[in-house]
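Q: Predicted coordinates and the sequence they were generated for:
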Amino acid sequence: MNFRRLLRLRLHPDEYLVQLSWPFTEEKRIKMEKAMQVFEAKEEYFIRNGAILLEKQISCNQGIDIETIRVFSAKDILQATNNYDPDLILGTEIATVYKGKLDDSHKNVLRLNGCCLETEIPMLVFELISNSTLFDNLHGKGKWVPRLISWLDRVRIAMASYAICYMHCGRSRPIVHLDIKSSSIFLDESFSAKLSKFGFAVSIAPGEDFFKCDVYSFGVVLVEVLTDRKPSEMLIRRMNLVDDFVSSMEENCVLQIVDDVVLSQGSNEEIQAFSELALRCAKNQGDKRLTIKEVTLKLMEFKSSISPFLLHYILHK
């Protein structure tokens, strides 16, 4: 597959034949020069942003059951975002995120639909999740009003550990995320979690012990799910969400800081078990934390310990 040749054909299917068949007027000459400048800039960005490497990667994966990444043109992105309409901006935390519409991985990972390499800054095109992030649903942000998330849905959201487990254990070369937080977890219409925001993720060699950083961060998310408290607000008040949670566990009064929805819908035994799991993730010393595989297995055990009616609701909602 020759990306450079395909790019030329895609941008200018017959422009050269038409323009070279007629005498140039000054207006046509200027238009052609501008078109060539745009084309050359796009081609330069396309190559500079990794087209050759992507071509080699796709060639290496031929014959392997891996979905090929789709390459979008700059025109595709302009159309999908209505010419970068500011009203379609969803967020600007790390990069500007637009809501777009197209003509046509792991279930707990936000799906990457493709990329665009023709722009000065390369773009990634992800699936759109209608329910926004866990942070927005818990605390509200912009147009998002905080929602009353049921205890059962919070258990479903905790299954984001599957995605982290896949990154840590399901690949020949493990990946650590390094930015796990409630704003990195999107929720679909049934409140299933989709891990996203891989800007800080790195691939590491087997045996390197950076995994426990992700486990600690996931523990903070579990505490946030239980208490409905913002970690950032706690810091402003010179308090630490995890320290406050640990103190409550040590003093056997964790029910006093648990969110009212959880308290009204979960049994004391369920809340205690979930809290103990969060505590084992958020240990100060990394070697005392669980692995994400152990966390996922514990969550599966926890889910199976819920009454049969509630378990059926979680699995089939």
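A: Nice, I can see it.

Q: going forward, measure contacts between C-alpha atoms and count neighbours the same way
A: OK.

Q: so how far is stretch 226-246 from its chain's centroid?
A: Relative to its chain's centre, stretch 226-246 lies at 24 Å (CA atoms, centre = their mean, to the nearest Å).

Q: what's it in contact with?
A: 138-139, 220, 223-224, 254, 257-259, 262, 275, 279, 282 (CA atoms under 8 Å, 6 or more residues apart in numbering).

Q: Now the buried members of the residues you listed.
A: Leu138, Val220, Val223, Glu224, Val254, Val258, Asp259, Val262, Ser275, Leu279, Ala282 (16 or more other CA atoms under 10 Å).

Q: Nearest to Asp65, out of the contacts of stretch 226-246: which one, please.
A: If you rank those by distance to Asp65 using CA to CA, Val220 comes first, at 35.9 Å.

Q: before we move on, back to that, mind listing which of the buried ones among the contacts of stretch 226-246 are in helices?
A: Applying DSSP state H to the buried ones among the contacts of stretch 226-246, the entries found in helices are Leu138, Val220, Val223, Glu224, Val262, Ser275, Leu279.

Q: Let me see the contact set for the fourth one.
A: Think Glu224. Residues near Glu224 by CA under 8 Å, 6+ apart: Ser182, Lys230, Pro231.

Q: So the first one sits against Thr133, correct?
A: What it means is Ser182. Yes - between Ser182 and Thr133 there is a contact at 6.9 Å, judged by CA atoms under 8 Å.

Q: Columns distance to Glu250 on top of the ones in helices among the buried ones among the contacts of stretch 226-246, output as a markdown table?
A: A markdown table is the format used below for these (distance: CA to CA, whole Å):
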| residue | distance to Glu250 |
| --- | --- |
| Leu138 | 26 |
| Val220 | 17 |
| Val223 | 15 |
| Glu224 | 18 |
| Val262 | 20 |
| Ser275 | 11 |
| Leu279 | 10 |
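
Q: now, among the residues you listed, which is nearest to Val71?
A: Distances from Val71 to those, taken by CA to CA, are shortest for Leu138, at 35.1 Å.

Q: what about the closest one, distance to Phe186?
A: Applying CA to CA, to the nearest Å, the value for Leu138 to Phe186 is 12 Å.

Q: Please apply the same query to Arg4.
A: 36 Å.

Q: So for those two, which sits in the more crowded spot?
A: Just comparing Arg4 and Phe186: by other CA atoms under 10 Å the higher neighbour count belongs to Phe186, 28 against 14.

Q: residues in contact with that one?
A: Leu110, Ile129, Asn131, Ser132, Thr133, Leu134, Ala193, Lys194, Leu195, Ser196 are the contacts of Phe186 under CA under 8 Å, 6+ apart.

Q: Arg173 now?
A: With contact taken as CA under 8 Å, 6+ apart, Arg173 is in contact with Ser203, Ile204, Ala205, Pro206.

Q: Redo the residues you listed as TSV? Include secondary structure and distance to Tyr16.
A: Listed next are the contacts of Arg173 as TSV, based on DSSP: H, G, I helix; E, B strand; the rest coil; distance: CA to CA, whole Å:
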residue	secondary structure	distance to Tyr16
Ser203	strand	45
Ile204	coil	48
Ala205	coil	50
Pro206	coil	53
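
Q: before we go on, here's another structure to hold up against the first:
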Amino acid sequence: MKRLAVKRRGIFALNFAVWTLLCIGSIALCLFGCCWVQRKSNLANVRAKHFTKNGGILLQRQFSSLHGSTRSPKIYSTQELKQATNNYHSTNILSSGGNGSVYKGILKDGSVVAVKKSQVVDKSHIDQFINEVVILTEINHRNVVKLLGCCLETQVPMLVYEFISNGTLCEKIHESDDPLERISWQSRFRIAVKTAGALSYLHSSTSTPIFHRDVKSSNILLDKNYTPKVADFGISRLVPLDKTKVSTMVLGTFGYLDPEYFNTGNLTEKSDVYSFGVVLLELLTGRKPICPHSSIEYHNLPMVFLSYVRNDNFVEILDDNVACEGKMEELQAVADLPRRCLRVKGGERPTMKEVKRSLEDLRVFLLFNCDYHLVMAPKRVTRTTSTFPPEIPVTPPETFTPPSESSATPTVSVSADQLQQMLQTMTGILQRGGRNKKAPSGSSTAATGSSVIRSSHRRFM
């Protein structure tokens, strides 16, 4: 009986311990579940609070008005972007700076995007951020990176852009040692033309003018065909139509910053013009705007370039590939643009529309000059014997004889204003050439040259 009593007490103690553990486990599980639910609820409340604070309701209403259009944006959730970027893993970082980082992401549908995650935001400018997002979704320009949507559930709103695969212009010019990735002079010139067109569009063709405020080579993306895409509108400003300048805190990148804007704090469209002039110098020289480790005379690229221009020996500062591939006349014409864009007083600089027109006029001239001589004359005109602008022969193509090497054409010196007038006159002649019913005896050559331009336009596009 004694043994039986001991055995019963043991069984009772075991059952008591088991039930006690089960009760404690159940209580712990309930507490954990309550905490988890509460945490999820708190996270949902925080996300909803951020969504409302960042203008999510307003953006949803405005985005719905664009539903069904090709530029219809999307509001992404935090979870979507976390999964797309592998929780913002460091291996997915495309670029990083003072304002934040850009990550490569792959959405569930397989599309590749770029997610811009900012570090800080000025709370007083939330309304401007909302307006900027709406304006950027309305931009439809082939050389401006497309905004696909945004995420408003975080403290700092995140933007989702189309992914451009070939890196930045800065990387190709300054950081690439691969000879196969060197950008040719024709590609550099085409990048300049299309970038100027994009900035001109932002300044004068959108519903509200946009001053980019941070034009630089690292903010110009390149696709596989070296087509430029202007990106990073993080510090851009929307300017009312009735204003030409905005007083604001000076922001930008040292080396590209407009000195007038730096001294006065007045942001104008000419501030972007100055920065674009620096980008032109990078395309021409292959040098960085600021080289702190170089000698004093090469420390500041704009000052060095203007010094070379004043001494009439700017060729010495050109990139080797540019100097070999480009003709002296076209390089002189292109080099005149940064000289005008880098003037200290903003009022003396051209507008982006004028810069765009000058580059396009020069492209028309280059198309005619290059293609005409390639088709009409087997021997290309050398730098020492070519003139600017060239004399157009009036001999019909059937009887045209290439000029001999011994007959050198005298060099003509022209100013920038004369160059502009000549290019406009030549463009007008080409446009009117096909409309004349009765052409003079030498007009067949001009018509042939015009057709050559149209047939080979793809080379410079």
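A: That came through, no problem. Predicted model only: the values in this text are computed from it and were never measured.

Q: nearest to Leu311 of the first structure, of the contacts of stretch 226-246 of the first structure?
A: Closest to Leu311 of the first structure, out of all of those and judged by CA to CA, is Val262, at 16.1 Å.

Q: Check the gap between the corresponding residue of the first structure for Arg190 of the second structure and Val262 of the first structure for me.
A: Aligning on TM-score structural alignment places Arg190 of the second structure opposite Arg156 in the first structure. Shown here: Arg156 of the first structure relative to Val262 of the first structure, a distance of 13 Å by CA to CA.

Q: again, but for Asn240 of the first structure
A: Taking CA to CA, one finds Asn240 of the first structure at 21 Å from Val262 of the first structure.

Q: Check Pro231 of the first structure too.
A: From Pro231 of the first structure across to Val262 of the first structure, the span is 18 Å (CA to CA).

Q: In the second structure, which helix is the longest?
A: Per DSSP H, the second structure has its longest helix at helix 2-53.

Q: what helices or strands is it leaning on?
A: Applying 3 or more CA pairs under 8 Å, 6 or more residues apart in numbering; DSSP states H and E, we find helix 2-53 of the second structure packed against no helix or strand.

Q: okay, the angle between the next helix or strand after that helix and helix 2-53?
A: Per DSSP states H and E, the first helix or strand lying C-terminal to helix 2-53 of the second structure is helix 56-64. Put simply, helix 56-64 of the second structure runs at 60 degrees to helix 2-53, going by axes from the mean of the first three to the mean of the last three CA atoms, to 10 degrees.

Q: Show me what counts as buried in helix 56-64 of the second structure.
A: Gly56, Leu59, Phe63.

Q: which residues touch that helix?
A: Counting by CA under 8 Å, 6+ apart, residues outside helix 56-64 of the second structure touching it are Phe51, Ser72, Pro73, Lys74, Ile75, Ile130, Val134, Leu152.

Q: Repeat that for stretch 68-78 of the second structure.
A: 60, 63, 66, 137-138, 140, 147-154.

Q: follow-up on the earlier one: among the contacts of Arg173 of the first structure, which one lies nearest to Met32 of the first structure?
A: Nearest member of the contacts of Arg173 of the first structure to Met32 of the first structure, counting by CA to CA, is Ser203, at 44.9 Å.

Q: what number of residues lie near the closest one?
A: Residues lying near Ser203 of the first structure (other CA under 10 Å) number 12.

Q: Please apply the same query to Val295 of the first structure.
A: 24.

Q: any idea how far it is from Phe191 of the first structure?
A: Taking CA to CA, one finds Val295 of the first structure at 20 Å from Phe191 of the first structure.

Q: What of Val176 of the first structure?
A: In this view, Val176 of the first structure and Phe191 of the first structure are 24 Å apart by CA to CA.

Q: Settle it for me: which of these two has more neighbours?
A: Val176 (23 against 19).

Q: quick one: contacts for the corresponding residue of the second structure for that one?
A: Superposed on the second structure with TM-score structural alignment, Val176 of the first structure falls opposite Phe211. Residues in contact with Phe211 of the second structure (CA under 8 Å, 6+ apart) are Leu202, His203, Ser236, Arg237, Leu238, Val239, Thr268, Glu269, Asp272.

Q: Using ChimeraX, make a named selection holding only the buried ones among those.
A: Per 16+ other CA under 10 Å, the buried members of these correspond to this ChimeraX selection:
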select :202,203,236,237,238,239,268,269,272
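
Q: Please flag which of the contacts of Phe211 of the second structure sit within strands.
A: If you go by DSSP state E, these have Arg237, Leu238, Thr268 in strands.

Q: Please pull up the equivalent of Glu360 of the second structure in the first structure.
A: By TM-score structural alignment, Glu360 of the second structure lines up with Met300.

Q: what element comes up after the helix or strand hosting that match heading to the C-terminus?
A: Counting by DSSP H and E, the element that carries Met300 of the first structure is helix 292-305. Downstream of helix 292-305 of the first structure, the next assigned helix or strand under DSSP H and E is helix 308-316.

Q: Where do the helices of the stretch 101-250 of the second structure begin and end?
A: 126-138, 169-170, 185-204 (DSSP state H, counting those that start in this stretch).

Q: Looking at those helices, which is nearest to Pro350 of the second structure?
A: helix 185-204 (11.4 Å).

Q: Quick check: which helices or strands does that closest one pack against?
A: Helix 185-204 of the second structure packs on strand 210-211, strand 228-230, helix 269-285, helix 320-325, helix 352-376, going by 3+ CA pairs under 8 Å, 6+ apart.

Q: can you do 7 Å?
A: With contacts defined as 3 or more CA pairs under 7 Å, 6 or more residues apart in numbering; DSSP states H and E, helix 185-204 of the second structure has these neighbours: strand 210-211, strand 228-230, helix 269-285, helix 352-376.

Q: Look up the average distance of the shortest one to its aligned counterpart in the first structure.
A: Translated: strand 210-211 of the second structure. Superposing on the first structure and averaging over aligned pairs (mean CA distance after the TM-score superposition for the first structure), strand 210-211 of the second structure comes out at 0.9 Å.

Q: Counterpart of Lys283 of the first structure over in the second structure?
A: Match for Lys283 of the first structure (TM-score structural alignment): Arg343.

Q: Contact partners for its match?
A: Arg349 (CA atoms under 7 Å, 6 or more residues apart in numbering).

Q: Go again with 6 Å.
A: Contact analysis of Arg343 of the second structure by CA atoms under 6 Å, 6 or more residues apart in numbering lists nothing.

Q: now Arg289 of the first structure
A: If you count contacts by CA under 6 Å, 6+ apart, then Arg289 of the first structure has Arg280, Cys281, Lys283 around it.
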